[in-house]
Structure formats: structure tokens, C-alpha cells
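> model this:
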Amino acid sequence: QKFDEFGPPAPMLRKSFNIEKKVKSAVAFVTGLGYFELYLNGEKAGPDVMVPNVTNYGKRPLLGQMLINVEDNFKEYKVMYLAYDVTSMLSEGENVVGTILGNGFYNPRMFWCEGYGTTRFLGQLHITYTDGSEEVVVSDESWKAAKSPILKNMVFYGETYDARLEQPGWCKPGFDAGSWENAVIRKAPFGKPVAHTSPTDKVMEQLQPVKIEKLENGNYFVDFGKEISGWVRLNNVSAPAGHQIDISFNSNLYSGDNTYIFKGEGPENYAPRFNWFVFSGVEIKNWCSTKLTISGNAARKITCTAGWPAIVRTASVTVTPATDRWLVLRFYTISMQKLFTKSGLPICSKLKTPKPVMCQTEHPGNRVAAAELPGALQFALCRGNFICTQVPKTCFLIIMKG
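Just a heads-up that it's a prediction; the model follows:
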């Protein structure tokens, strides 16, 4: 498979530094576009996934040349950063901070969905020592860069991972980065850096298959019993080096498929980093010779972590299921496609939104997630720019009749 049209593999960045005194506190202020994961001495910082939230990162010079001519008259350009307390992750001697960057909505590479450019990273690690002195490790040309095993990660095309290209220990002390290149300083987005203003997405539930069926074509269909946004994780699966399996997601129209290539060194585990899929079941193609079992894979549901101020229950066999489905649409699924959500995403007061939904174009980044679920009716509110939301058809009909 050729990946030229999808851009280069996801980059890995690392920086080695020494600590010679006792650390009192350490906070990492970081962002990566479109998505990032931060590591300290081999451990991932925080449980967040697919951060930061989508915002109007900056001006898009080609926006007016697209299939649909749109003026770039958006307001409040911003890029969100996150803060992680990493005090317990540091130690005396050599330390290593690393990151992996995904394209996300910053670089969708769709002809009708103009992006902003290649991936970017900005970080500052503030260290305070017990003697009162301070040190700041910043992202600059002293960092090292290399290609990761993530050959493709595009929100509209899926993710491909080649485990043969892994570099064990790449973000740990003692790793030989002699073959890595020096990082290059690139122009920052136009948007102003601001602190993350809403809860992040996290893996909130893991589902085991309710049914596994071998199809006539030799593929397996795995049914997880309910519709979610998330991904499938492979657990302790073995196959020869170079063996490739493809995972296709039902109910998934716009996010592509998931491909994994084995390194062939015993049981392997894998889950995507920078892509989600909407599904209740998956078809696994070219499975290895061993029989697919329930323990061999699991679905992970990705959800916003704001929580519920209240939940309404009724005795109606029509209203209650419709309400439950609306809750799934609003909280338990992931962002709508960028065509509609570039300048604003559906939001609610629980996320402490500065202004009502019609003013969301000035305050992107606070969201209730949305997804393409069967039986859902999409519509858009327009006030200068698009904001998209969804309601179940049943719920919509009740509103119209009521």
C-alpha cells in the first residue's frame, strides 16, 4: 500500500536531559497538532486520548479556493494546550521526554476539507527543585526526530501500523538515538495558545465481544452488542513477521479502516492512537491461523468525561429509548466531521461554555462529541459558520408532533 497521498508517518520526538538535584515539582505544558501523546521516561503522561480538542487553529490561505468557496472570517483563533503534573515521573540522572504526533483535524488531507499544514509540537517542562531553583526544558532544535511505526493516521482514512518499525525504549534513558535527525523549527499556527477549557476524551469502557462468527469468505465478524465510538484493541495475538490484518468497522462511513502488520516476536498488543471509529461490530480480514477468541480483542469506548448533572427517566417505551440514544450521541461518541465542525462544535453548559451554542464560533474547543449513528438525523445551525448537531429521528418526530 502506498501512503504518499497521506503524508509521512507520524513523527516521534525525544529530548534527553539530566537532573542532578531533588525535584520538588514538575509540570509539562504541551500541545501537539492535530493530536499528541506525551511520554516521560517511557511512561505516558495522563489518560487523555486524541488531545487537544479541535479549535480554529489559524488562518487557512486556500480556504477560498475550495470546491465550496468559504471566506475565512472566523474569530478567536486559538490552539489549546494541556498541563500535566509529571513530578513523580522524573528521577535523578538522565531523563527523557518524548512525544508522538498525529494529523487529526489539523491535517485532514481531504480536497474538500482544507487543513493547516503538517504536524506541530510545542512544549515546556517546568522543573522546580527543593533548593528553590528552577529549570525549563523547551521544544527546540536540540530535540531528535524519527518516523514512527504509524504509517498512516488520517481522520477520514483510518490508521495503519507496522510493528516491525518499532524502536523499543525510544522514550527511555539509555536509548541510542544516533540515527535520529535533529528536529526542525516550523512556523507556529496563527492561533493564540490557551489552556484546555473542557474535559478531555478518555477510554471510559472496554467491551468484550458478544458474538464471533467466521464468515464464508474466511473473515471473522465480531459483534460487540452496542454502538460506540472508539476502536478495537488486539490482545496477546501472535502471527509471523509481516502478516497483515485489516479491521473494517460497520456503521463507519468516513473514518476508513484499521490495518496492523505484525513484527512476529511473540504475543503482540495494539490499539490505534489517533483515529476513532463508529461501530457495533467489525470484520477482521486475513486473521492469523489461530482461531479468533473473545480474549483476543476488545472494543474501547472513547468518551468525554464531563459527567451528567441529571438524567431524566420516563415510563414511555418511545421517549426513554430515544433519550438514551440522544445521550449516546451527545456524550458517548466523538466529534462530527470537520466539514461542519471546523469553527465550532456542539457544546453544553456542563462543559462551562463561555457563551450559548449560537456563539460557539467564537469559543471552539468546548464540545459534546457527536458521531454518525444509524437512525440519527443531522442538521446544522448556521450563523456565519456551521455548527452541526444530531438528534435521533424518533426524538425529532416527537418534538415535531408535540
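> from now on I want contacts and neighbour counts done on CA atoms only, so please keep to that.
Fine.
> what segments of the stretch 301-402 of the chain are strands?
376-382, 386-392 (DSSP state E, counting those that start in this stretch).
> distance between the first one and the chain's centre?
This means strand 376-382. 23 Å (CA atoms, centre = their mean, to the nearest Å).
> tell me the most buried of the strands of the stretch 301-402 of the chain?
Compared across these, strand 386-392 shows the largest average neighbour count, a mean of 22 (mean count of other CA atoms under 10 Å).
> what angle do strand 376-382 and that one make with each other?
Here strand 386-392 points in a direction 150 degrees away from that of strand 376-382 (axes from the mean of the first three to the mean of the last three CA atoms, to 10 degrees).
> strand 386-392 packs against which elements?
helix 319-330, helix 338-341, strand 376-382 (3 or more CA pairs under 8 Å, 6 or more residues apart in numbering; DSSP states H and E).
> could you also give me the structure for this next sequence, so I can compare it with the first?
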Amino acid sequence: VSSDEAMEHLLFDSGEDTKASSLCYPVKLKLEPRTRYYWTVEAGSDAGEKAVSEVQFFETGKREEAWSAKWISCSSEEKRHPYFEKKIIPVKEVAKARLYICGLGLYEVFVDEKHVGNEYLTPYSNDYNEWVQYQTYDVTEEFSSEGTLRVLLGNGWYKARFGFSAFEDRGFYGNDWKLIAELHLMYTDGSEEVIGTDETWQIRRSKISFSNVYDGEHRDDTLPDLPAEQAVLCDAPKGELTDRMSLPVTVHETFRPKELIHTPAGELVFDMGQEFTGIFKLHVNVPKGTKVHVQTGEILQHGNFYNENLRSAKSEYIYISDGTEIDLVPHFTFYGYRYVKIDGIPDLKKEDFTGLAYYSNITATGWMKTGSDLVNQLISNVRWG
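As a prediction, the model looks like this:
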């Protein structure tokens, strides 16, 4: 283990250890916060074979380091989801920039209009009374010059109905949007600047008026812009901030509709060809004021769209157009679906819709194929489940 990629400044070297386990090897090394470490492994067999890995790295988060940032919030009486914003102006040439962040219920990060990272549903599902995980982003490129750091918050599991004892009128764990973030700018001269959330951050309201894991998302682009608000300090959640444990949830496969079905009930329904979990991208070009209503389901009944098996979950996306041509992608919900019913786009085409399958970045460690198509389908179903 070294502090540099050339492996010249060693921090730990086990030497050859004939009793080492091939499953794991304990490295006795005190890890510092916000530090990158490089490592290699050399392995040998009793047949005299040797293999040396390429240089790898890992980077620590804040670990036990205290946060200088403060938890901030905004009014929950206004249902339009907030962007928390801060103008960032580096004072010198930036060598490295890191963002450490947690937003409740869910959050997405932007610098100006650019989405940071490729993860969905951060900070994931937590035991909010015990621990709440934060994520780290490399934003060196984004802050090589000035820009506005923008964090969009949604309801998620924290601030919406959740579980068998779900509340329709209040959040399961809390009722307030909450955000904490620290931007660390490391300059080429060795100095460092830390910009954290506090009362100087501003709030701008998005066009999203509703989001829920079960029920979907509502967006109305005809809503007027609202005056900026000032962020306010708030209590931290009960759970302790902790380094991330959840693997990144990212888009993997994309699906195009296999068929556009005109059902006996007169509905327009896409058949995606298989069941999967994720969101979608829908191309919309309709007159101002048009309501586009997307609903998802798993099966057809008598050839018609059906999702009553989802019980009270609405599993929908509602969009009111301002007349602008746009590609819609939900932010703070997800769907398990094969069939998609769409109202409000009379000239709907298969190329207008793309299914985005997302799930945790797990590494497959084995594959199996049998002589039975049914067993092979069962194996596939397990994987997709």
C-alpha cells in the first residue's frame, strides 16, 4: 500500500507470507480521512507460478472527521420540490475537488445544468433513526472554474408513505427536506477551501410537485417561477452520518418497446417484452397545457392494461407541458413494469419511449445454462428479480 501511484512511498508491505489466506488479508494501517491509497498484490502458487496485479486505488471518505457543514432545510408548506443552490467561485487553480453530501429523502446533484455522477435514489434506503449514509463525488472537472452547485431533493422513503403502516398525510420518518454537504477544493499550491451548507444557501423551487416511491412523480412545467428563499438551519436526523454502504444504483440495460398495442378498451400501451425495474425516457412534443399521463403495469387482463394488483400504489408519472419539446426522465421514483399505458400523446410512436433498467452495481460471480428452457427462464427471473 502506497501514498502514490508509482508505489514509491510505501505505507505497508506484507512481504511474502506463506500463511496468507487467499480469501482475505488484514492490512494493519491507520487510514486517514479523505485520502487516496494505492495498492498491489502479488500471489504465488506451489507450482512456482506468480501473478502481479495492476496498481489499484481506494479513497476514504470523511470517516470520523467532524463536519463543518450544517444541516439545512426549507419550508415544507410549498410542495414544489426544492433546489438548494450555492455559487462556487474557486480563488485559485483547482487540483482536486470532492463533494461529500447527504440529502433527505432523496437527492440529485447538479453543477449549473450538468448532472453530477450517474447514480439514482441516493442516499438510498437507510435506518434513519440509527444511520444515514452520505456519498462522495469527484467534482474536480466541474469546479475547474466557477459554477453553481445545485441539489434537488425528493421525498423518497424518508419523507413519504412507506411500509405496511404508511401514512397518507405525512412522512414515515420525517416531514422536512434536509441537506448537508461539504465541498472541499484542494488548490495546486497545497491550500484547501471548504464550502459547507449553511444559511447563505438559496432555495429555488422546481417544477416537480409530488414524488413517491409507490405512486410516481408529478411535474408541471406551466407553473410560474417563485422568488428565491433563504435556507434555514434544521435539526439533524436521528441517525448518525456514516460512510456509504449501499452500492451505486445505475442504469444498466435499456429497452425499446417491442410493440405498441391498441387495446380493446382503446388504450395505447407499450409492451417492453419483459418485466424489469427502473424508470424511462419519454420524448414529448405536445401543445402547452397538455396533460401526459404514464402508468405502468406487469400484465394485461383481457388484452387491456391492468395494474390493480399493485393495490394502492398508483405507479404513474404525470406531466403538464409548457409546449416545449422535451425528453422526460423521472427523478425520485421507480417502477417494476412490462406494460406502459400513455395518455395525452395522440401520435405516440415506439421510438418515443426507452425503458431504463437500473439496479445496484453488483458483480456477477457465476452463470448457469441448462438443457431446459423452463429452468433457464427461472434462472433469468431470479436474476431480474
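> any chance of the strands of the stretch 301-402 of structure 1 in TSV, plus distance to residue 260 of structure 1?
Below are the strands of the stretch 301-402 of structure 1 laid out as TSV (distance: least, CA to CA, whole Å):
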stretch	distance to residue 260 of structure 1
strand 376-382	31
strand 386-392	32
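> closest to residue 317 of structure 1 out of the ones you listed?
strand 386-392 (14.7 Å; CA to CA).
> now that closest one against helix 319-330, angle please.
Going by the same axes, to 10 degrees, strand 386-392 of structure 1 makes 150 degrees with helix 319-330.
> which part of structure 2 lines up with strand 386-392 of structure 1?
On structure 2, no counterpart of strand 386-392 of structure 1 exists by TM-score structural alignment.
> look up how far residue 205 of structure 1 lies from the residue most central in space within structure 1.
The centre of structure 1 sits closest to residue 50, judged by CA atoms, centre = their mean, with a distance of 2.4 Å. For residue 50 of structure 1, the distance to residue 205 of structure 1 (CA to CA, to the nearest Å) stands at 16 Å.
> quick revisit: mind putting the helices and strands packed on strand 386-392 of structure 1 into a markdown table with distance to residue 121 of structure 1?
Putting these into a markdown table (distance: least, CA to CA, whole Å) gives the following:
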| stretch | distance to residue 121 of structure 1 |
| --- | --- |
| helix 319-330 | 30 |
| helix 338-341 | 21 |
| strand 376-382 | 32 |
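> nearest to residue 112 of structure 1, out of these?
Of those, nearest to residue 112 of structure 1 by CA to CA is helix 338-341, at 7.9 Å.
> quick one, longest strand in structure 2?
Criterion DSSP state E: the longest strand present in structure 2 is strand 268-284.
> the next helix or strand after that one aligns to what range in structure 1?
Using DSSP states H and E, the helix or strand that follows strand 268-284 of structure 2 towards the C-terminus is strand 291-297. Per the alignment by TM-score structural alignment, strand 291-297 of structure 2 matches residues 244-250 in structure 1.
> contact partners of the matching stretch?
By CA atoms under 8 Å, 6 or more residues apart in numbering, the residues outside stretch 244-250 of structure 1 that reach it are 256-262, 277-288.
> of those residues, buried ones?
Neighbour counting with 16 or more other CA atoms under 10 Å marks 256-262, 277-285, 287 as buried within the contacts of stretch 244-250 of structure 1.
> which ones among those map onto strands?
Per DSSP E, those map to strands at 257-261, 277-285.
> now for the residues you listed: which two are most distant?
Farthest pair in these (CA to CA) is 261 and 280. Separation: 23.5 Å.
> map residue 99 of structure 1 across to structure 2 for me.
By TM-score structural alignment, residue 99 of structure 1 lines up with residue 151.
> could you do residue 162 of structure 1 as well?
Under the alignment (TM-score structural alignment), residue 162 of structure 1 maps onto residue 220.
> contact partners for its match?
Neighbours of residue 220 of structure 2 in contact, by CA under 8 Å, 6+ apart: 207, 208, 209, 319, 320, 321, 322.
> same check, this time on residue 279 of structure 2
Counted by CA under 8 Å, 6+ apart, residue 279 of structure 2 has contacts 329, 330, 333, 334, 335, 355, 356, 357, 358.
> what's the answer for residue 314 of structure 2, then?
So residue 314 of structure 2 contacts 214, 215, 216, 295 (CA under 8 Å, 6+ apart).
> roughly how far apart are the equivalent of residue 319 of structure 2 over in structure 1 and residue 48 of structure 1?
In structure 1, residue 319 of structure 2 lines up with residue 260, judged by TM-score structural alignment. Noted for residue 260 of structure 1: a distance of 23 Å to residue 48 of structure 1, by CA to CA.
> next: residue 55 of structure 1.
When residue 55 of structure 1 is compared with residue 48 of structure 1 (using CA to CA), they lie 17 Å apart.
> so which of those two has more stuff around it?
residue 55 (26 against 20; other CA atoms under 10 Å).
> tell me the spacing between that one and residue 338 of structure 1.
Distance from residue 55 of structure 1 to residue 338 of structure 1, by CA to CA: 10 Å.
> and for residue 118 of structure 1?
17 Å.
> quick one, what contacts the aligned residue in structure 1 for residue 94 of structure 2?
Alignment note: residue 94 of structure 2 maps to residue 23 in structure 1; criterion TM-score structural alignment. When contacts are counted by CA under 8 Å, 6+ apart, residue 23 of structure 1 touches 87, 90, 91, 127, 128, 129, 130.
> let's see that with 10 Å instead.
87-88, 90-92, 127-134 (CA atoms under 10 Å, 6 or more residues apart in numbering).
> now swap in residue 159 of structure 1 and tell me
Counted by CA under 10 Å, 6+ apart, residue 159 of structure 1 has contacts 150-153, 255-260, 271-276.
> just the closest of these to residue 229 of structure 1, please.
Nearest member of the contacts of residue 159 of structure 1 to residue 229 of structure 1, counting by CA to CA, is residue 276, at 6.3 Å.
> okay, the closest one and residue 126 of structure 1: tell me how far apart.
Distance, residue 276 of structure 1 to residue 126 of structure 1, using CA to CA: 32 Å.
> between these two, which has more neighbouring residues?
Between residue 276 of structure 1 and residue 126, counted using other CA under 10 Å, residue 276 has the larger neighbour count: 28 against 18.
> many thanks, I have nothing further to ask.
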